[in-house]
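[1] Sharing a model prediction with you, sequence too.
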Amino acid sequence: MKTLTTKEGGWSALFAPGYGGRLIRLRWNEFDLLRHPEREEELQEGQFVFGIPVLLPPNRIDAGTFEFQGRRYQLPLNEPQRGNHLHGLVFDREWEVRDHSASSVTLGCRVEGAAGLGVPFDVEIQYEFSGRTMIQRTTVRNEGSTPMPFGIGFHTVFRSPRRARLTAAEFRWEIERPRFLANGRKLPWGQFNPDNWFDPSGQVISCHFPMETKEIDGKPFRGALLDYGTLQIRYESGPEFRHWCLWNHDPADGFLCPEPMSWMVNAPNLPLPPEVTGFQDIAPHAAWSGVNRITVEERQ
């Protein structure tokens, strides 16, 4: 497996361009923030449970198909047991290294032809390390002559913290099993609300909700707080990422995965307006951009 390493200040990061341009290990002064593979075989077998997989489009689409502006689109049925398309078109492709320095890495992937979204497109992600913050800047360009239906997300697999909270809305989206598709209905939180501090080790977590900006320590914040005792991680996203999922599969697996997404699960097929679902398009020869940040706060 070919990898790329960068070190800046307290940061060290390991990338695997051949595995979807993935950041597979992220450390702050010898502390691992992400769940990382020890062997390449683990990365092959657990495509979505190590590092930061890039999902374009994110999560599930019913039957892999939807209609947009009078045209029907068909994505691969790569979750055949549930009849869904899952996690997009770039997570398993070879990416190229477009720039590399001690403080910055830029990776990119150009997808030729229709590839299920009707147009060729290019996705580029820059990781910049400065002080206690890693900034992830994402740009997606429609290189075709027709609009590109668009959604993107990140399956960010943190090591499980002692406790966590997210600036979640006052409701969650209902997810219907066994196919794990959103239906557009709102549900109350009930016993578990990630807007309050919770212990991930005590429960199986799988939920989907709109993200809001709230006052945290007297400042506006939009994202997740992960408390590791001597360290606290602030995982912050811009308003481009309207909806998040939160998942840990099984507490014994030792990870917590907060997933910022620009659209809801199955957004193109939901009976809700785009301003709610986050479904959007990129105009011909235009671009979309979004920002996420990981900031480390040390505690005595």
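    Yep, it's here.
[2] Only C-alpha atoms from now on, for both contacts and neighbour counts.
    Noted.
[3] Tell me which stretches of this structure form helices.
    Ranges of helices within the chain are 40-45, 274-277, based on DSSP state H.
[4] can you give me how far the shortest one is from the chain middle?
    The chain centroid and the centroid of helix 274-277 are separated by 18 Å under Cα atoms, centre = their mean, to the nearest Å.
[5] ok, and for it, which residues are buried?
    By neighbour count, and taking 16 or more other Cα atoms under 10 Å as the criterion, the buried residues in helix 274-277 are residue 277.
[6] same thing with stretch 66-83?
    Counting neighbours by 16+ other Cα under 10 Å, stretch 66-83 gives 66, 73-79, 82 as buried.
[7] Can you give me the end-to-end span of it?
    Distances were taken as Cα to Cα, to the nearest Å; on that basis the terminal residues of stretch 66-83 are 14 Å apart.
[8] thought residue 160 was touching residue 202?
    No. Counting by Cα atoms under 8 Å, residue 160 does not reach residue 202; the two are 11.1 Å apart.
[9] More neighbours: the two, which one.
    More neighbours surround residue 160 than the other of residue 160 and residue 202, with 24 against 10 (other Cα atoms under 10 Å).
[10] measure the more buried one to residue 54 for me?
    Here the criterion is Cα to Cα. By it, residue 160 lies 20 Å from residue 54.
[11] check contacts around the closest residue to residue 68 other than its chain neighbours.
    Closest residue to residue 68 in three dimensions, ignoring its sequence neighbours and counting by Cα to Cα, 6 or more residues apart in numbering: residue 149, at 7.4 Å. Applying Cα atoms under 8 Å, 6 or more residues apart in numbering to residue 149 gives the contacts 68, 117, 279-282.
[12] Hmm, residue 216 and residue 165 touching each other?
    No. With the criterion set as Cα under 8 Å, residue 165 and residue 216 do not qualify as a contacting pair; they are 10.8 Å apart.
[13] more crowded one of the two?
    For the pair residue 165 and residue 216, the greater number of neighbours falls to residue 165 (18 against 11), based on other Cα under 10 Å.
[14] Contact partners for the more buried one?
    By Cα under 8 Å, 6+ apart, the contact set of residue 165 is 194-198, 224-226.
[15] again, only using 6 Å
    The neighbours of residue 165, taking Cα atoms under 6 Å, 6 or more residues apart in numbering as the test, are 194-197, 224-225.
[16] PyMOL command to pick out the buried ones of the residues you listed?
    Isolation of the buried members of those (16+ other Cα under 10 Å) is achieved in PyMOL through the command below:
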select buried, resi 194+195+197+224+225
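[17] So which of the contacts of residue 165 belong to strands?
    224-225 (DSSP state E).
[18] okay if I get the contacts of residue 165 as CSV plus distance to residue 257?
    Shown next, in CSV, are these (distance: Cα to Cα, whole Å):
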residue, distance to residue 257
194, 13
195, 15
196, 17
197, 16
224, 10
225, 12
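[19] structure B:
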Amino acid sequence: MERRLLQAGRQAVTQNRAVTEYKIRAGEYTATITAQAGALRELRHRGRDLIVPFPEGGPIPDYRGIVAAPWPNRIADGRYTFDGTEYEVPVNEPERGCALHGLVFPQDWTLESHDESSVTLSCTPEPTPGYPHTVRIGVEYRLSGDGLYSRVTASNAGATAAPYGVCPHPYLVAGPAPLDEWILEVPAGEFLEVTPDRLLPKETRTVEDHGFDFRSPRAIGVTEIDHAFTDIAFDGAGQARMLVRDPGGTGVGMAWDRTCQWIQIHTADKQPPAPNRLGLAVEPMTCPPDAFNSGVDLIRLEPGATHEASWSIFAA
């Protein structure tokens, strides 16, 4: 059953309204998902946080745990051209002049189903001049003894083709040691170089002989990362896995399939007094940053078409 959390007088309450949450459990895992943003608020294994949580009721800091759709990452200046028509969506990252993380995260998502180990939510943003499409986004969260499986389904219920991309946005927690000491392994041979001021794409580069080469496990150290990686090594079953471990022996990992040929890694660097390097953002993406402009791996969602992407988080 859904659980309503009314916390009058707290900043966490969004617009003085109740916030609905759904708890699920299986084996040694528990998770909490919010109707607000369809976000993963907590994920624990044996009581240990696998992601950086956020407070009950929101607001959601740093987009933690959201579903970023219908585009992941950013669109430069909030402007793009699709099928010969120019569009403009709101800029919500004013310091970089970009439209960040899509349209569905501010929404309250609708419950489709909920049982002890799973919950499914959906959201259909109203068409706007900047994105005049009717795309229904559904997210399934399902726990098992192996971890949390997530699947996002996008269905175009409109009459015109729509540009589309998606990613999750969890901040992983390997353990109690500082992030600098965590041991990271990412099976990616290339990264996307970006401009230092706006983090907009320049060109892909090999990780060979670069500080971003984590194909073999090693400590993150003082390396600051907020980049997309590609040339990902998938196994025979079409799965890729990344791992991050605490020197004390705990760890967490993510797995994803070939629908996500990119993965954003971010060491969550902040300037004081903001909390610095609290967790490692890991975002399997169907397309790179600013794909609405570059067209790289951009999904063209035709009327009546459906797209699915999935990933999992597990204790390691």
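    Great, that's in hand. Fair warning: this is a prediction, and the values are worked out from it, not measured in the lab.
[20] Superposed, what's their TM-score?
    Comparing the two superposed chains by TM-score structural alignment, normalised by the length of the first structure, the resulting TM-score equals 0.87, with 284 aligned residues with a Cα RMSD of 2.2 Å.
[21] picking up where we left off before, dump the helices of the first structure to a markdown table, plus distance to residue 260 of the first structure.
    A markdown table is the format used below for the helices of the first structure (distance: least, Cα to Cα, whole Å):
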| stretch | distance to residue 260 of the first structure |
| --- | --- |
| helix 40-45 | 21 |
| helix 274-277 | 14 |
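[22] so which of those comes closest to residue 179 of the first structure?
    Comparing the helices of the first structure against residue 179 of the first structure with Cα to Cα, the closest turns out to be helix 274-277 (18.7 Å).
[23] Identify the residues contacting stretch 167-187 of the first structure?
    Counting contacts by Cα under 6 Å, 6+ apart, the residues outside stretch 167-187 of the first structure that touch it are 82, 188-189, 195, 208-212, 222-223, 265.
[24] Most neighbours of all these, which one?
    Counting neighbours by other Cα under 10 Å, the one among the contacts of stretch 167-187 of the first structure with the most is residue 265, which has 30 neighbours.
[25] Which residue in the second structure aligns with it?
    Here residue 265 of the first structure is matched to residue 289 in the second structure, going by TM-score structural alignment.
[26] Test my guess that its match contacts residue 75.
    No. In this structure, residue 289 of the second structure sits apart from residue 75 without contact. The criterion is Cα atoms under 6 Å, and the distance is 7.1 Å.
[27] ok, longest strand in the first structure?
    From DSSP E, the single longest strand across the first structure is strand 287-298.
[28] What lies in contact with it?
    Contacts of strand 287-298 of the first structure from elsewhere in the structure, counted by Cα under 6 Å, 6+ apart, are 132-141, 230-238, 240.
[29] Would you show me how to pick out the buried ones of these in ChimeraX?
    Here is the ChimeraX command that picks out the buried ones among the contacts of strand 287-298 of the first structure, judged by 16+ other Cα under 10 Å:
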select :133,134,135,136,137,138,140,141,231,232,233,234,235,236,237,238,240
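[30] In strands, which of the contacts of strand 287-298 of the first structure appear?
    133-141, 231-237.
[31] before we move on, back to that, list which of the contacts of residue 149 of the first structure are still in contact in the second structure.
    For the contacts of residue 149 of the first structure, the contacts that persist in the second structure are 68, 279-282, with contact defined as both residues aligned by TM-score structural alignment, their matches' Cα atoms under 8 Å.
[32] okay if I get the buried residues of stretch 66-83 of the first structure as JSON lines plus distance to residue 18 of the first structure?
    Shown next, in JSON lines, are these (distance: Cα to Cα, whole Å):
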{"residue": "66", "distance to residue 18 of the first structure": "30"}
{"residue": "73", "distance to residue 18 of the first structure": "27"}
{"residue": "74", "distance to residue 18 of the first structure": "25"}
{"residue": "75", "distance to residue 18 of the first structure": "22"}
{"residue": "76", "distance to residue 18 of the first structure": "20"}
{"residue": "77", "distance to residue 18 of the first structure": "22"}
{"residue": "78", "distance to residue 18 of the first structure": "19"}
{"residue": "79", "distance to residue 18 of the first structure": "22"}
{"residue": "82", "distance to residue 18 of the first structure": "28"}
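[33] Take the residues you listed and keep only those in strands.
    Secondary structure of the buried residues of stretch 66-83 of the first structure is defined by DSSP E; positions in strands are 66, 73-74.
[34] Would you mind stating the distance between the aligned partner of residue 81 of the second structure in the first structure and residue 165 of the first structure?
    Aligned against the first structure by TM-score structural alignment, residue 81 of the second structure finds its counterpart in residue 67. When distances are taken as Cα to Cα, residue 67 of the first structure and residue 165 of the first structure turn out to be 36 Å apart.
[35] Could you do residue 249 of the first structure as well?
    If you measure residue 249 of the first structure against residue 165 of the first structure using Cα to Cα, the figure is 17 Å.
[36] again, but for residue 14 of the first structure
    The spacing between residue 14 of the first structure and residue 165 of the first structure, counted by Cα to Cα, is 27 Å.
[37] ok, now which ones touch the equivalent of residue 227 of the first structure over in the second structure?
    Under the alignment (TM-score structural alignment), residue 227 of the first structure maps onto residue 245 of the second structure. By Cα under 6 Å, 6+ apart, residue 245 of the second structure lies in contact with 174, 182-183, 251.
[38] Which one of the residues you listed is nearest to residue 20 of the second structure?
    Checking these against residue 20 of the second structure with Cα to Cα, the nearest one is residue 174 at 28.2 Å.
[39] Excluding chain neighbours, give the residue nearest to that closest one in space.
    In space, residue 174 of the second structure comes closest to residue 251 once its chain neighbours are excluded; the distance is 4.3 Å by Cα to Cα, 6+ apart.
[40] wouldn't the one you found be in contact with residue 173 here?
    No. Using Cα under 6 Å, residue 251 of the second structure makes no contact with residue 173, being 7.5 Å away.
[41] which non-adjacent residue is nearest residue 162 of the second structure?
    Closest residue to residue 162 of the second structure apart from its sequence neighbours, by Cα to Cα, 6+ apart: residue 301 at 5.1 Å.
[42] just the strands in the stretch 151-300 of the second structure please.
    For the stretch 151-300 of the second structure, the strands defined by DSSP state E, counting those that start in this stretch occupy 162-164, 167-168, 171-172, 183-185, 188-194, 201-206, 218-219, 226-232, 239-245, 251-257, 262-266, 280-285, 299-301.
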